[in-house]
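Novice: how would this look folded up:
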Amino acid sequence: MSGSRLRPALALLAATLIAVAGLIAVAPGAAAAVEDDGADCPVSLPGSFPSTAKLPDPFKKIDGTRVTSKTDWRCRRQEIKKLAERTIHGPKPVKPASVTGSVSATNITVNVSENGRSAGFSAGVQLPSGTGPFPAVFAVGGFGADTATIRASGAAVISYDPLAVGKEGTPRNNKQGAFYSIYGASSGTGLLAAWAWGVSRIIDVIEQAGGQFLKADALGVTGCSRYGKGAFAVGVLDQRIALTMPIESGTAGVPILRGIPGESGSQGLGNAYGEQPWFGDAFSAYTGNPAGLPVDTHELVGMVAPRGLFIMENPHIDWLGARSGSVAALAGAEVYKALGVGANITYWSDVQDGTHCASRPEWRTPLQQNIQKFLLRTGSAAGTIRIAAKKAGNLAEWRDWSTPTLTDGPGTTTPTTTPTAPTTPTTPAGGACTAAVSVNQWTGGFVTTIRVTAGAAPITGWTVTANLPAGAVVTSVWNAGRSGDTGAVRFTNTGFNGSLSAGQSTEFGYQGTGTATGTTAACAPG
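Specialist: Sure, this is the predicted structure:
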């Protein structure tokens, strides 16, 4: 074939590949090659949404149908993104017309131009020992997960100053920083989305450098407290981030927004909205009405899938809303499970040191494992969920939807349904109490919630015997005492949840390794 005839054929092939890009399978947990893989998905947002106290169904599309295939998730994810931009964060603009800069062993510079406006900012770089190019982790605000462990694991640290991009301490009608120099001081976009935009522009420059010092396809992000909020937003809003690691992010971070008002001591939505312009301006309509939100943060957790996600929380400081954070993680993990990558999410609030933003020994091993798996691509450790008993949320209370079994190919439109969480109730002789089992299963591990309900008469105590499948091992429990960890495991009430009036219910939970699907349970009073 002549060159003149070959070129149109190659162009046609390239166009075809682009058109079916959403149907091409990628390695589980791999970062996308673009900032927003679903940007081509048509999304039409309605003018209003029904209010619901339950968490919205992440698998229910705007048109009322449910996701049925893994490839459907690409455009469903885009719907969630647009809803979050409208109500929570404000819009994150696409890549500007001009992004230039440089990468060295110690520094990254960024220069941005759009619509006649220009701005610039920079970030510091600390390389690990060895020969590059290296994977790298953005440390929002300069700290987050232990940077010494990150570098010792073989990844560089990029010290990113978000305040140069979106400054705190400014009124909403006069926001400052590189983002607002480009898009206007009265932009409705909040600081968290602006900070995420700044990281995206740094990634643009790293890509342009062509592997000089840093690998553009092996990037992570971490941050603690307000910078944990920022790290979460970065990972949610840029699919080139392979590993997202927010720490103690609190309100406006990982915790479900619907849960904050009911979680004693947590920072209120209005308080967080007023403290700094973290949220987008439009969130003002929901500070007293989170039930009116068409999305919640569990769906933002799901937006990170199938990429790596390691959420670290502190249960010792009520202000941080760790109970609501555990619900976000459990519900978001259902998206990971549906996509067949349940092993790619880790949640860990079971820590001893209550100091805010401490470097905790409990997190060191999973941090190393996540870096090896998602950045170095030399590991395969499964994620785990370790929830502190004092801040254990109950997903069953927050959802009225179930997790679908998604096919690998293109899905078909099906009528919407209102499923309920799977349960396996059993009633002992006499009907004094029942035990209903709900399992959140992922590859290699699970969290089980058991609802204990008194029968026609009150009870003053209860014992539940859970019969675990072979190979399942209980590793931790909350709201109950435990005897045994495999086979028939006995759970007894604590001092505060043993007395139940007729028909009243209480719940406890446990976490384990292996497969818990098929667990049965029986309840006996006393």
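Novice: only C-alpha atoms from now on, for both contacts and neighbour counts.
Specialist: Fine.
Novice: and the helices in the stretch 151-300 of the chain?
Specialist: Here the stretch 151-300 of the chain has its helices, by DSSP state H, counting those that start in this stretch, at 178-183, 191-208, 226-237, 269-275, 297-304.
Novice: my read: Ala216 touches Ile206, true?
Specialist: Yes - counting by Cα atoms under 8 Å, Ala216 does reach Ile206; the two are 5.8 Å apart.
Novice: from Asn467, how far out is Gly153?
Specialist: Gly isn't right for residue 153; it's Ser. Ser153 is 40 Å from Asn467, where distance means Cα to Cα, to the nearest Å.
Novice: do the same with Val99
Specialist: The gap separating Val99 from Asn467 is 59 Å, by Cα to Cα.
Novice: which residue is nearest the centroid of the chain?
Specialist: Val301 (2.3 Å; Cα atoms, centre = their mean).
Novice: my guess is that one contacts Ala328. True?
Specialist: Yes - the pair Val301 and Ala328 qualifies as a contact (Cα under 8 Å) at a distance of 7.1 Å.
Novice: could you also give me the structure for this second sequence? I'd like to compare it with the first:
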Amino acid sequence: MTPNQTTVKPLFLLLFTLITSALTAQPEANYDETKVPKFSVPDPLVTFGGEAITDSQQWEEKRKLEIYQFFEKQIYGKVPALLDEYSFKVIEQDNNALGGKAQRKQIAVGIKKNNRSLNFNILLYLPIGNENAPVFLGYNFHGNHTVTDDPNVIITEAWNENNEDLKIRNNKATEASRGVRMNRWAIDKMLDKGYGIATVYYGEIDPDKNDFSDGLHSLFYEEGQTKPKTNEWGSIAAWAYGLSRAMDYLENDTNISNVIVFGHSRLGKAALWAGATDLRFAGVIGNDSGCGGAALSKRKFGETIGQINTSFPHWFSESFKKYSNKEEMLPVDQHELLALIAPRPLYVASAVEDEWADPKGEFLSAQYATKVYELYDKKGISSTDVQEVNHPIKQTLAYHMRSGKHDVTDYDWDQYIAWAETFAK
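Specialist: Presented below is the predicted three-dimensional model:
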């Protein structure tokens, strides 16, 4: 051993660590409009080859598919194969739930692929007296039992992210967490207005952690595979897929007329992608969905592609990582995700204090998507509309920015229910 060998190796490791940290470090989030870079918004009505789209038929035949395929392969990731088997069973039912206000059903859904299986539960409340009810379908973050204090709702056994405020410990839900998220689900208001509510714990589809060894993905692996391929689905696409499997049951329930898919935050991203991939959803709601949801990526305001791919590397396809801190290279932006939902009703919502999700970027995205809705003679957010706090714009493509922070509130549900009564029933 030479005299300086013991010092050279630690210095080399230190240098390597510093270089690696510098390469992977993310710029601080920008909350200053004067620092938003100049960017070009891709025109949804001009194909990648430069051809102008002038009517809905051209959109459907030429433009919609190429945009969809880009999002599918380069952003959210492609579902690798068809299921082998799907089943459902009503495991509990009460026709006098919630003080006689609702029928409650709990449905066990089973899916199988490659001799592997996954099960999840749907909690469904339908209003008594409305035998053909529209239903809001959405994921919850910690278990079906958290959205209501109904003592008969089954407690999930799936892995759960710890949250002391919500009494989730040791990655396991217990009776202590029953009803802790009632504030985000205006169930009584929905039922009183003749709407049903269906919800699923998203962790039963794919646990929200950077581990592809469990959850939905693992059912589809080929021999020796341990994670999705480069252009295959991340967790957001898996959650969207789960919403469609819930829809498989709901569309066959004779007491349901149609289904509006809803999601908040990361689950808002999943709801928007579910709406784009599954035409059976009669309407779509993205609440505070932000980066990778409704917000424009090229603005680089609040959360960016680089930050979301670093913090949550499992959410998107591996191919999306090449756009980290390189948003200008994207040939699409999120307004074109919204456009894929046209002409069905779509509601984009923001909160004024939720700068991380870029409320202005969500508003502009809805505005830029409007020209596609107009091909179908549907109204959206016009170029003269102004983003104002607590002043909803309720067209087929609707928008509001409420006061407050990143959350789902009664104000949000009041708007969604009133909008749905006009556009989605």
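Novice: how close are the two chains, by TM-score?
Specialist: Remark: TM-score between the superposed chains equals 0.68 [TM-score structural alignment, normalised by the length of the second structure]; 312 aligned residues with a Cα RMSD of 2.3 Å.
Novice: hang on, the earlier thing: spit out the contact partners of the residue nearest to the centre of the first structure.
Specialist: 236, 254, 328-329, 332-333 (Cα atoms under 8 Å, 6 or more residues apart in numbering).
Novice: the stretch 1-150 of the first structure: helices as residue ranges?
Specialist: Using DSSP H, counting those that start in this stretch, helices in the stretch 1-150 of the first structure cover 3-19, 72-84, 147-152.
Novice: out of those helices, which one sits most buried?
Specialist: helix 72-84 (a mean of 22; mean count of other Cα atoms under 10 Å).
Novice: from the contact counts, what lies against that one?
Specialist: helix 297-304 (3 or more Cα pairs under 8 Å, 6 or more residues apart in numbering; DSSP states H and E).
Novice: so the helix it packs on matches what in the second structure?
Specialist: Mapped onto the second structure using TM-score structural alignment, helix 297-304 of the first structure covers residues 334-341.
Novice: now swap in stretch 227-242 of the first structure and tell me
Specialist: Taking TM-score structural alignment, stretch 227-242 of the first structure hits residues 267-282 over in the second structure.
Novice: can you list contacts of that stretch?
Specialist: Counting by Cα under 8 Å, 6+ apart, 68, 138-139, 236-237, 239-241, 243-244, 247, 258-263, 283-290, 292-294, 337-338, 340-341, 344-345, 424 sit against stretch 267-282 of the second structure.
Novice: Asp214 of the second structure maps to what in the first structure?
Specialist: Aligned partner of Asp214 of the second structure by TM-score structural alignment: Gln176.
Novice: list the contacts for its match?
Specialist: 165-167, 170, 185 are the contacts of Gln176 of the first structure under Cα under 8 Å, 6+ apart.
Novice: ok, which of the helices of the stretch 151-300 of the first structure comes nearest Val439 of the first structure?
Specialist: Distances from Val439 of the first structure to each of the helices of the stretch 151-300 of the first structure were compared using Cα to Cα; the shortest belongs to helix 297-304, at 17.4 Å.
Novice: mean shift of that closest one relative to the second structure?
Specialist: Compared with the second structure after the fit, helix 297-304 of the first structure shows a mean deviation of 0.5 Å (mean Cα distance after the TM-score superposition for the first structure).
Novice: distance from the helix or strand just after that helix to the middle of the chain?
Specialist: Note on helix 297-304 of the first structure: by DSSP states H and E, the next helix or strand toward the C-terminus is strand 308-312. On the basis of Cα atoms, centre = their mean, to the nearest Å, the separation between the geometric centre of strand 308-312 of the first structure and that of its chain is 7 Å.
Novice: ok, now how distant is Gly270 of the first structure from Glu168 of the first structure?
Specialist: In terms of Cα to Cα, Gly270 of the first structure sits 17 Å off from Glu168 of the first structure.
Novice: scratch that, Thr109 of the first structure is what I was asking about
Specialist: Computed as Cα to Cα, the Thr109 of the first structure to Glu168 of the first structure distance reads 22 Å.
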